[in-house]
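> missing the sequence, but the structure's below:
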């Protein structure tokens, strides 16, 4: 995978039987675990979490989420002036956001009852050893 974040595009197929949502370009080969996040409301913000080495892939299975990223210049005391990359993942436009190690991310639901699936290439214990946290408003004050 790349050392830069990227969107992996998917698509929808509909016929009289219903709708199929897919992201065929997404390989599950590096994945060792996944979990799903459901926010209680659209005001909850989860930010900022970073990993030096762990990669994550985000997929919105219901509703919509705003996901913000920053590529860190250092993990000890990152600059307050880093560029923020902002993405909206939406159940009606199948996409996966790939975030390699070296980034901090934060997100919030922008619709009620939204669900976000997160895939990881690290097991839980290894991930905990590669976990860095920063204040919610460190890089962006408007979500």
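Thanks, I have the structure now. Fair warning: this is a prediction, and the values are worked out from it, not measured in the lab.
> C-alpha only now, for contacts and for neighbours.
Noted.
> What ranges does the protein have for its helices?
For the chain, applying DSSP state H gives helices covering 124-128.
> also this one, for the comparison:
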């Protein structure tokens, strides 16, 4: 299976005396059929890994920060090395996770909110749903390292 590549769409924030405007101007909503918002009960919860062969997802951290890990899938199996992204609401960006990838996430701070935009309806997504253990690449991948 040939895959598109994961893509990070950078945005920005503009401030003035009235407040701020956060944006990702190069994100196009064409093809988006639904969105959903996730908020874990604590930063210790890991939601992983969840993949689709036909569905593309776009991820925006609207509040807080999160570690997002992606891996390629082939024939319903994780086959790629994990790729890690840190998204933060203070630096707006949208992560494109193409069809053929699995992903998981962990909030890095309290009250983190993540919005997922999907190219599939709920019914389409449920027929294209593959789950893998959160520790598939080892538990240490989710640990924040002190520096």
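Here it is on my side, so go on. Not measured: the values here are computed from a predicted model.
> Next one: the residue minimising distance to the centre of structure 1 from residue 74 of structure 1, what distance?
By CA atoms, centre = their mean, the mean C-alpha position of structure 1 lies nearest to residue 58, the distance being 3.9 Å. According to CA to CA, to the nearest Å, residue 58 of structure 1 stands 23 Å off from residue 74 of structure 1.
> Repeat that for residue 110 of structure 1.
Counting by CA to CA, the gap from residue 110 of structure 1 to residue 74 of structure 1 is 30 Å.
> ok, those two, which is more surrounded?
Set residue 110 of structure 1 next to residue 74 and count neighbours by other CA atoms under 10 Å: residue 110 wins out with 21 against 11.
> out of everything not next to it in sequence, what's closest to the corresponding residue of structure 2 for that one?
For residue 110 of structure 1, the aligned residue in structure 2 is residue 108 (criterion: TM-score structural alignment). Leaving out its chain neighbours, the residue that sits closest to residue 108 of structure 2 by CA to CA, 6 or more residues apart in numbering is residue 66, at 5.0 Å.
> Kindly tell me how buried the one you found is, as a neighbour count.
Residue 66 of structure 2: 22 neighbours (other CA under 10 Å).
> so it touches residue 104, yeah?
No. Counting by CA atoms under 8 Å, residue 104 is not a contact partner of residue 66 of structure 2; they are 10.1 Å apart.
> ok so, going back, residue contacts, the residue nearest to residue 108 of structure 2?
For residue 66 of structure 2, the contacting residues are 86-88, 105-109, 112, by CA atoms under 8 Å, 6 or more residues apart in numbering.
> Which ones among those residues lie within strands?
Judged by DSSP state E, the subset of the contacts of residue 66 of structure 2 located in strands is 86-88, 105-107.
> So for stretch 121-129 of structure 1, first residue to last residue, what's the gap.
Chord length of stretch 121-129 of structure 1, first to last residue, is 14 Å (CA to CA).
> And it, what's buried?
By 16 or more other CA atoms under 10 Å, the buried positions in stretch 121-129 of structure 1 come out as 121-122, 127.
> Same question for stretch 62-82 of structure 1.
Those would be 62-72, 75, for stretch 62-82 of structure 1 by 16+ other CA under 10 Å.
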